[in-house]
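**Q** sequence plus the predicted model coming up.
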Amino acid sequence: MSSSEHSSPVAVITGASSGIGAAAARSLYPAGYRVALLARRLDRITSLADELGDGAIAIEADVTDRDGLVAAAERVKAELGGADVLINNAGVMLLGPFSADQRDDYRNMIQVNLMGAITTTEVFLDQLKDGGGDIVNLSSVAGRTARSGNGVYAATKWGINGWSESLRQELLPDVRVTLIEPGVVDTELPTHITHEGTREGVQKMYDAATVKPEEVAEIITFALTRPRHLVINEILLRPADQLG
């Protein structure tokens, strides 16, 4: 591993300020991982790093800013010895009807959900290849099933799915690639929706049935802690009463 001089591997987590990202940090740290917490909200990840303790660092970073990601990778290398795991978790879900009124939301989703994961991986890839590593890409049930009102969001997640499969083939056996496709998870995502009618409808669905971020984090930790000769390539999960 790239941090072989240390006793524990290093996991870089994007979108670590809340939801699945923060939960993944809290799950991986007691499992023996050091963690680099990347997010735009520095106050939140600083508090989380302080909560976790030694071996946890907070790095303010925006996945749409490649220069910022390069600086983050340099810090991970200098302070932790390099990344062994990259969890591409940063994302936004700006659902709404397809119209010119939503065009800024569409571009934001493509830049964060798809290009953000691709750029972060490109920046950290050399560290991950240094002795063998893992990439975990957070997709969605929407990467399998498109619905009215989620077209561009689904497009970003379908894109993540296709890219992940190609990456899996290209990087094996040196770097393992795992794709996680959650259904409804209890996170902040619905609160960011700008289209009021859509936001209200989505919130009702979230109120009815959700998986906890900690439950997704447990699955991520399980996949990462399998023996190196075994890779869990794809995990689809939903609340038990979520139909689609």
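**A** Received the coordinates, thanks. Numbers count the residues shown, from 1 in each chain.
**Q** C-alpha only now, for contacts and for neighbours.
**A** Will do.
**Q** ok, P9 touching M1?
**A** Yes: applying CA atoms under 8 Å, one finds P9 in contact with M1, separated by 7.3 Å.
**Q** shared neighbours, these two?
**A** Common contacts of P9 and M1, defined by CA atoms under 8 Å, 6 or more residues apart in numbering, comprise D84.
**Q** looking at these two, which is more packed in?
**A** P9 (23 against 20; other CA atoms under 10 Å).
**Q** how close does the more buried one get to S18?
**A** Distance, P9 to S18, using CA to CA, to the nearest Å: 22 Å.
**Q** may I have the secondary structure class of the residue nearest to H195 when sequence neighbours are not counted?
**A** Nearest-residue entry for H195: G96, 5.7 Å, with adjacent residues in sequence omitted and distances by CA to CA, 6 or more residues apart in numbering. Per DSSP: H, G, I helix; E, B strand; the rest coil, the local secondary structure of G96 is coil.
**Q** contacting residues around the helix or strand hosting T156?
**A** For T156, the element it lies in under DSSP states H and E is helix 151-171. Here helix 151-171 makes contact (CA under 8 Å, 6+ apart) with 93-95, 98, 106, 109-110, 113-114, 137, 139-140, 142-146, 175-179.
**Q** give me the buried positions along that helix.
**A** 151-161, 164, 168, 171 (16 or more other CA atoms under 10 Å).
**Q** picking that back up, report the buried members of the contacts of helix 151-171.
**A** 93-95, 106, 109-110, 113-114, 137, 139-140, 142-143, 146, 175-179.
**Q** which parts of this protein are strands?
**A** 10-14, 34-39, 56-60, 85-88, 133-138, 175-182, 234-237 (DSSP state E).
**Q** I'd like those strands written out as JSON lines, with distance to G244 added.
**A** Listed next are the strands of the chain as JSON lines, based on distance: least, CA to CA, whole Å:
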{"stretch": "strand 10-14", "distance to G244": "27"}
{"stretch": "strand 34-39", "distance to G244": "30"}
{"stretch": "strand 56-60", "distance to G244": "36"}
{"stretch": "strand 85-88", "distance to G244": "24"}
{"stretch": "strand 133-138", "distance to G244": "18"}
{"stretch": "strand 175-182", "distance to G244": "11"}
{"stretch": "strand 234-237", "distance to G244": "11"}
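**Q** next up, a second structure to put side by side with the first:
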Amino acid sequence: MSDSPTTTTGSGDRPLAGRTALVTGASSGIGEATALALADLGADVAVGARRADRLEDLSGRLRDKGVRAVTLDLDVTDEQQCRDAVQRTRSETGRVDVLVNCAGLMLLGPIVDADTEDWRRMMSTNVLGLMYMTHAAIGGMVEQGSGDVVNISSVAGRVARSGAGAYNASKWAVNAFSESLRQEVTAKGVRITLVEPGAVQTELNDHITDDASREKSKKSYDSMDSLQAEDVARAIAYVVTQPARVAVNEVLVRPTDQTAP
């Protein structure tokens, strides 16, 4: 087995030096925080999202940390764009060692009388987008004998709740896909990790189209000391800096005072 992203050419406080990470959903929230955290560890970082203006600012901050940054205009629901993002990252940096699938939507709402366009948007982004990106990157990781795929799921991928049925379904799909892939590639030196956050203060609540569900969700988040995006980014950084012999396959991280599943 060749070196994994954890047996790097870097050392000390930059253990990912010489490696490249590709982060989707990087224009805000967990994706943005993760890109910065991995750059702090020495990784070159490709950042993808649909909001190109935000990515340009983020890429500047990444370069200020002394690493290469690749800006990708990326809609993960478009399979060809996913292939192109991986190809361009490899072309500009020589490799992809870490893929972090952060792009996602949380469109909560009841199943009865639902706007099914919300379902299509979530499945296209949360499930197919993640699968397209993984498919585009995984072959190269298997070929080089190393790599990390980190899929951002949710506590909603573990416990189904009323008012979140379609979102639950999307995250349960992510969990199943990730475990199947883990079994397929783990003996080839490639690690697959699920990171399942509880309540995190990001823009996800603002995107909920059902008014009652949006207000209920915001009230729930405000009732606790919710996680910050940087908290989840630290969990991801922990996962991808483990020795090659160590695979952290699942991380559930919730606010200390989050009592509901």
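**A** Noted; the coordinates are in hand. Owing to the predicted nature of the structure, the values given are computational and were not obtained by experimental measurement.
**Q** hang on, the earlier thing: residue in structure 2 paired with the residue nearest to H195 of structure 1?
**A** Under the alignment by TM-score structural alignment, G96 of structure 1 pairs with G109 in structure 2.
**Q** equivalent analysis for L167 of structure 1, please.
**A** So L167 of structure 1 corresponds to L181, using TM-score structural alignment.
**Q** please tell me how far the residue nearest the centre of structure 1 sits from A22 of structure 1.
**A** Ranked by distance to the mean C-alpha position of structure 1 (CA atoms, centre = their mean), the top residue is N89 at 1.1 Å. Look at N89 of structure 1 and A22 of structure 1: by CA to CA, they are 10 Å apart.
**Q** likewise P182 of structure 1?
**A** According to CA to CA, P182 of structure 1 and A22 of structure 1 sit 16 Å apart.
**Q** with neighbour numbers in mind, choose between these two.
**A** A22 (24 against 21).
**Q** so what does the more buried one match up with in structure 2?
**A** Matched across to structure 2, A22 of structure 1 falls on E32, judged by TM-score structural alignment.
**Q** can you count the residues close to the closest residue to that match other than its chain neighbours?
**A** Distances taken as CA to CA, 6+ apart put A26 closest to E32 of structure 2, at 4.4 Å, once the chain neighbours are dropped. Neighbours of A26 of structure 2 under the rule other CA under 10 Å: 30.
**Q** A26 of structure 2 against L55, yeah?
**A** Yes: if you go by CA under 8 Å, A26 of structure 2 and L55 touch, sitting 7.2 Å apart.
**Q** overlap in contacts of the two?
**A** Residues within reach of A26 of structure 2 and of L55 at once, by CA under 8 Å, 6+ apart, are V47, G48, A49.
**Q** show me the helices in structure 1, by range?
**A** Assigned by DSSP state H, the helices in structure 1 fall at 19-28, 42-52, 66-80, 103-109, 116-129, 151-171, 196-208, 213-224.
**Q** deepest of these, which one?
**A** Stretch with highest mean neighbour count among those: helix 19-28 (a mean of 24; mean count of other CA atoms under 10 Å).
**Q** that one packs against which elements?
**A** Secondary-structure packing of helix 19-28 of structure 1 (3 or more CA pairs under 8 Å, 6 or more residues apart in numbering; DSSP states H and E): strand 10-14, strand 34-39, helix 213-224.
**Q** relative to helix 19-28, how tilted is the shortest one?
**A** When axes from the mean of the first three to the mean of the last three CA atoms, to 10 degrees is applied, the directions of strand 10-14 of structure 1 and helix 19-28 differ by 170 degrees.
**Q** ok, whatever residue of structure 1 lines up with S217 of structure 2 - contacts?
**A** Using TM-score structural alignment, the partner of S217 of structure 2 in structure 1 is V202. Contacts for V202 of structure 1 (CA under 8 Å, 6+ apart) come out as P190.
**Q** gap between the two ends of stretch 245-261 of structure 2?
**A** The first and last residues of stretch 245-261 of structure 2 sit 32 Å apart, counting by CA to CA.
**Q** would you mark the buried spots in it?
**A** A247, E250, V251, V253, R254, P255, Q258.
**Q** run a quick neighbour tally on V155 of structure 2.
**A** Neighbours around V155 of structure 2, by other CA under 10 Å: 19.
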